[in-house]
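A.B. asks: 3D, please:
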Amino acid sequence: MLDAWYATAMLAMESQKVIELRLFKLAWGGVAGQIEAQRMVSEKIGAALEATGTLLGGGTPEAVIDRYREHVRNNVERLSGPVQPSGH
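C.D. replies: The predicted structure is shown next:
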């Protein structure tokens, strides 16, 4: 039980970095901001479908949290790359 609480707390903290990086990219605007907004929505829908499939297939909430943390880690790596000018 404590492991699940810890993983959930870590997900919440790690997600803050993605939120920060995405807000920066959205505020930068331009085509890159539009692409990120579309990507964000499609990723959230995909992650929700994946989580539903995991749970319906007998997976645990902990497995869902671990997978979400993988998505967050991948987004931090992707969004931490160099900022491309939007052409304003």
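A.B. asks: can we go C-alpha only for contacts and neighbour counts from here?
C.D. replies: Will do.
A.B. asks: which residue lies nearest the spatial centre of this protein?
C.D. replies: Within the chain, the residue whose C-alpha comes closest to the C-alpha centroid is V72; the distance, by Cα atoms, centre = their mean, is 4.0 Å.
A.B. asks: that residue and G58, how far apart?
C.D. replies: According to Cα to Cα, to the nearest Å, V72 stands 23 Å off from G58.
A.B. asks: could you also give me the structure for this second sequence? I'd like to compare it with the first:
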Amino acid sequence: MLFGWWKTSLDMAMLGLEAQGVIAQRMAMFAVGGPAAQIEAQRMVTEKIMAASEAALMVASGASNSKVIRSYRRKVQANAKRLSER
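C.D. replies: Got it, this is the predicted structure:
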């Protein structure tokens, strides 16, 4: 695939932008504080551990970089959607 690197690069760039949006939403929530912020902080840590474990398993089983990046993007997009519904 001649332009596979281009799609992977675009996915990486989009992952970075989407992640920044989620970080901004979380920081705003943390600034307000309260029980919802505490729950979100705990959820964030748990999700990061799970995502890193899943990525490690994917790499160990021979998954491509693109597949791992797409997996992370789906998780970040789900968080962005969930956080924006508040």
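A.B. asks: can you pull the TM-score for these?
C.D. replies: The pair, once superposed, lands on a TM-score of 0.91 when counted by TM-score structural alignment, normalised by the length of structure 2; 82 aligned residues with a Cα RMSD of 0.8 Å.
A.B. asks: quick check, the residue nearest to the centre of structure 1 in contact with V18.
C.D. replies: Yes. Counting by Cα atoms under 8 Å, V18 is a contact partner of V72 of structure 1 at 6.8 Å.
A.B. asks: which residues of structure 1 does stretch 41-50 of structure 2 align to?
C.D. replies: With TM-score structural alignment applied, stretch 41-50 of structure 2 matches the range 37-46 in structure 1.
A.B. asks: for the equivalent of the residue nearest to the centre of structure 1 over in structure 2, list the residues it contacts.
C.D. replies: Using TM-score structural alignment as the criterion, the counterpart of V72 of structure 1 in structure 2 is V76. Applying Cα atoms under 8 Å, 6 or more residues apart in numbering to V76 of structure 2 gives the contacts L15, E18, A19, V22.
A.B. asks: any quick PyMOL command for the buried ones out of those?
C.D. replies: The PyMOL selection below is limited to those of the contacts of V76 of structure 2 classed as buried (16 or more other Cα atoms under 10 Å):
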select buried, resi 15+18+19+22
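A.B. asks: now do the SS call for P82 of structure 1.
C.D. replies: What DSSP: H, G, I helix; E, B strand; the rest coil gives for P82 of structure 1 is coil.
A.B. asks: what about it, neighbour count?
C.D. replies: P82 of structure 1 has 7 neighbouring residues, counting by other Cα atoms under 10 Å.
A.B. asks: one more: Q38 of structure 1?
C.D. replies: Counted with other Cα under 10 Å, the neighbours of Q38 of structure 1 add up to 10.
A.B. asks: buried residues of the helix or strand harbouring it, list them for me.
C.D. replies: Following DSSP states H and E, one finds Q38 of structure 1 within helix 30-56. Judged by neighbour count using 16+ other Cα under 10 Å, the buried positions of helix 30-56 of structure 1 are A32, G33, E36, A37, A47, A51, T54.
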